[in-house]
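> Sequence first, predicted model second:
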Amino acid sequence: MEGAMSAASWWGSLLAWEQELAALKARVGRVLPRRELRETGADFLDGLLSGIERKTGWLMAEQSGAERPYRMQSLLGRSHWDADRLRDEVRDYVVEALGDEDGVLIVDETGFVKKGDRSAGVARQYSGTAGRIENSQIGVFLAYASRYGQALVDRRLYLPESWTKDRARCAKASIPETVEFATKPKMARHGRGCARCRRPMRLRSWRRCLRGRQ
């Protein structure tokens, strides 16, 4: 009897999780203007949550049953939709699910090691991920954390001055002309200002996370 009850409880939790995931897909799908994009976005999310080791366009396309990766790649490349609006939807969802009066914002940077020189913002710079100076991109991230859990709520790509002073290079990487150089602390302050959460939050000492860095 106890085993049957445990199985029923597990099955009920699984159904509840699937229903919540479906609701989240529908919510973030409002950002995507076409049905095909919404379907691809849902498949992309399934791929991120799957057990495949590398989350590449090819492998996630195969995971969804597609023969080619073009729709997955187009979702993040050629398709037109508002990434900041999606960020806002995710942030609101996180605060609704994890919101707490003692919640905090945590700000830090992370690096992505690269081999080429065409990725936006790539340069020889210190990467905490590698623990040394590497050819890499640097992102400044905000996470919301409370006693109920934690999740990322914002992201910003750091562009060294070698990039922002070279508008032709920026254009080739699809970086808008309006984007100017900003230090990482300035990016963190701007991200904090955009995190207009519905519940009170304390800001954990983000100055300490980024101290001594551009």
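Right, received. Where do you want to start? Treat the numbers as computed from the prediction; the structure is a model and nothing was measured.

> can we go C-alpha only for contacts and neighbour counts from here?
Fine.

> on contacts alone, who are the packing partners of the longest strand along the chain?
As assigned by DSSP state E, the longest strand anywhere in the chain is strand 132-146. The contact analysis (3 or more Cα pairs under 8 Å, 6 or more residues apart in numbering; DSSP states H and E) places strand 132-146 against helix 83-98, strand 104-113, strand 123-127, strand 149-158, helix 184-194.

> tell me which residues in it are buried?
Neighbour counts over strand 132-146 (16 or more other Cα atoms under 10 Å) mark 134-146 as buried.

> so the nearest residue to G47 once chain neighbours are set aside is in which element?
Leaving aside its chain neighbours, G47 sits nearest to M60 (5.0 Å; criterion: Cα to Cα, 6 or more residues apart in numbering). Using DSSP states H and E, M60 falls within helix 57-64.

> Tell me which residues of that helix come out buried.
G57, W58, L59, M60, A61, Q63, S64.

> now the first one: how far from Y70?
Using Cα to Cα, to the nearest Å, one obtains 8 Å as the distance from G57 to Y70.

> do the same with P185
37 Å.

> the more surrounded of these two?
Taking other Cα atoms under 10 Å, P185 and Y70 do not tie; P185 has more neighbours (21 against 13).

> Now that one. Nearest residue, chain neighbours left out?
Nearest non-adjacent residue to P185, counting by Cα to Cα, 6+ apart: L210, 6.4 Å away.

> residues touching V140, list them.
The contact partners of V140, taken as Cα atoms under 8 Å, 6 or more residues apart in numbering, are V107, D108, E109, T110, R155, R156, L157, Y158, K184, M187, A188.

> and if we set it to 6 Å?
With contact taken as Cα atoms under 6 Å, 6 or more residues apart in numbering, V140 is in contact with D108, E109, R155, R156.

> what's the answer for Y70, then?
Contacts of Y70 (Cα under 6 Å, 6+ apart): none.

> what about R91, how many neighbours?
Count around R91 with other Cα under 10 Å applied: 22.

> Please report how far it lies from V28.
For R91 relative to V28 (Cα to Cα), the value is 11 Å.

> next up, a second structure to put side by side with the first:
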Amino acid sequence: MLRSVAFRAGLLRATRVTASLGMRSMSASALTRPAAARNLRAHVVLKTLARSYADAAVYSRTKPHINVGTIGHVDHGKTTLTAAITKVLSETGGAKFRGYADIDKAPEEKARGITISTAHVEYETAGRHYAHVDCPGHADYIKNMITGAAQMDGAIIVVSATDGQMPQTREHLLLARQVGIERLVVFINKADAIDDAEMLEL
């Protein structure tokens, strides 16, 4: 993809503009002469490469964009939920499926079985496009969680039904409030592992 970048002639300070940029070679002194300056156009347009990490054919940029993410205690299922969202939406063409191993792909993450750095996935529904940040839950990587949460418009707090709220659940909720996240969805995970119906209802 090519993007145009405009520079006003008066701000050009290069020693020499090369022919590879589509212009004649001129010295800096020639560019600053009054006669030469009058003959230059109002601005010079250079073409630069713009990197894109999303597949333009898959995602429509005309939809409203929302930054969301998963937060919560370590091993409560944040990355598994992120992978499940991409799995479900991939069946309707709204996402590219990213498995658990694709999200936590660093060697140390695979060895320890936990998320260490934030991971980013994209998906869309009929009405919106989402950028999803999967945050680490371990207390040792709280700075990485804050970095990810600072970008969010809303968050999904994942709580394991078997453990209930844990220290990082409470800390992540507090930090989410401090960085200005006002919209939260609570996702109760591992509900199938609860035998006590009363506990599940609570």
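Arrived safely. Computed from a predicted model, the values in this text were never measured in an experiment.

> overall similarity of the pair, as a TM-score.
Put the two chains on top of each other and the TM-score (TM-score structural alignment, normalised by the length of the second structure) is 0.25; 94 aligned residues with a Cα RMSD of 5.8 Å.

> before we move on, back to that, of the buried residues of strand 132-146 of the first structure, which pair is most distant in space?
Spanning the widest gap among these are N135 and S146, at 34.6 Å by Cα to Cα.

> If you count neighbours, what's buried in the longest helix seen in the first structure?
Counting residues, the longest helix found in the first structure (DSSP state H) is helix 2-29. Neighbour counts over helix 2-29 of the first structure (16+ other Cα under 10 Å) mark K25, V28, G29 as buried.

> would you list those in JSON lines and tack on distance to G193 of the first structure?
Output for those, formatted as JSON lines (distance: Cα to Cα, whole Å):
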{"residue": "K25", "distance to G193 of the first structure": "26"}
{"residue": "V28", "distance to G193 of the first structure": "22"}
{"residue": "G29", "distance to G193 of the first structure": "25"}
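
> now, among the residues you listed, which is nearest to A16 of the first structure?
Looking across the buried residues of helix 2-29 of the first structure and measuring by Cα to Cα, the closest to A16 of the first structure is K25, at 14.3 Å.

> what's the distance between the closest one and A42 of the first structure?
Relative to A42 of the first structure, K25 of the first structure is positioned 6 Å away (Cα to Cα).

> next one: R169 of the first structure
Going from R169 of the first structure to A42 of the first structure by Cα to Cα gives 33 Å.

> Compare neighbour counts for these two and give me the winner.
Neighbour count, other Cα under 10 Å: between R169 of the first structure and A42, A42 has more, with 19 against 16.

> any idea how far the more buried one is from L24 of the first structure?
Distance from A42 of the first structure to L24 of the first structure, by Cα to Cα: 9 Å.

> N135 of the first structure now?
Per Cα to Cα, N135 of the first structure is found 36 Å from L24 of the first structure.

> before we move on, what about V104 of the first structure?
With distances taken as Cα to Cα, V104 of the first structure is found 23 Å from L24 of the first structure.

> I66 of the second structure: neighbouring residues, count only.
Residue neighbour count, defined by other Cα under 10 Å, stands at 15 for I66 of the second structure.

> for the helix or strand where it lies, packing partners?
Using DSSP H and E, I66 of the second structure sits within strand 65-72. Contacts defined by 3 or more Cα pairs under 6 Å, 6 or more residues apart in numbering; DSSP states H and E place strand 65-72 of the second structure against strand 129-134, strand 154-160.

> Now distance to E108 of the second structure too, for the ones you listed, in JSON lines please.
Listed next are those as JSON lines, based on distance: least, Cα to Cα, whole Å:
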{"stretch": "strand 129-134", "distance to E108 of the second structure": "16"}
{"stretch": "strand 154-160", "distance to E108 of the second structure": "23"}
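
> a markdown table for those strands, including mean neighbour count?
Converted to a markdown table, those look like this (neighbours: other Cα atoms under 10 Å):
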| stretch | mean neighbour count |
| --- | --- |
| strand 129-134 | 22 |
| strand 154-160 | 22 |
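
> of those strands, which approaches Y100 of the second structure most closely?
Here strand 129-134 is closest among these (Cα to Cα), at 11.0 Å.

> Could you let me know which of the contacts of V140 of the first structure ends up closest to A16 of the first structure?
A16 of the first structure lies nearest to R155 out of the contacts of V140 of the first structure, by Cα to Cα, at 29.4 Å.

> With adjacent residues omitted, what lies nearest to the closest one?
F141 (4.5 Å).

> Who are the contact partners of that neighbour?
Counting by Cα under 6 Å, 6+ apart, F141 of the first structure has contacts V107, D108, E109, D154, R155.

> quick one: which of the buried residues of helix 2-29 of the first structure is nearest to D46 of the first structure?
D46 of the first structure has its nearest neighbour among the buried residues of helix 2-29 of the first structure in K25, at 9.8 Å by Cα to Cα.
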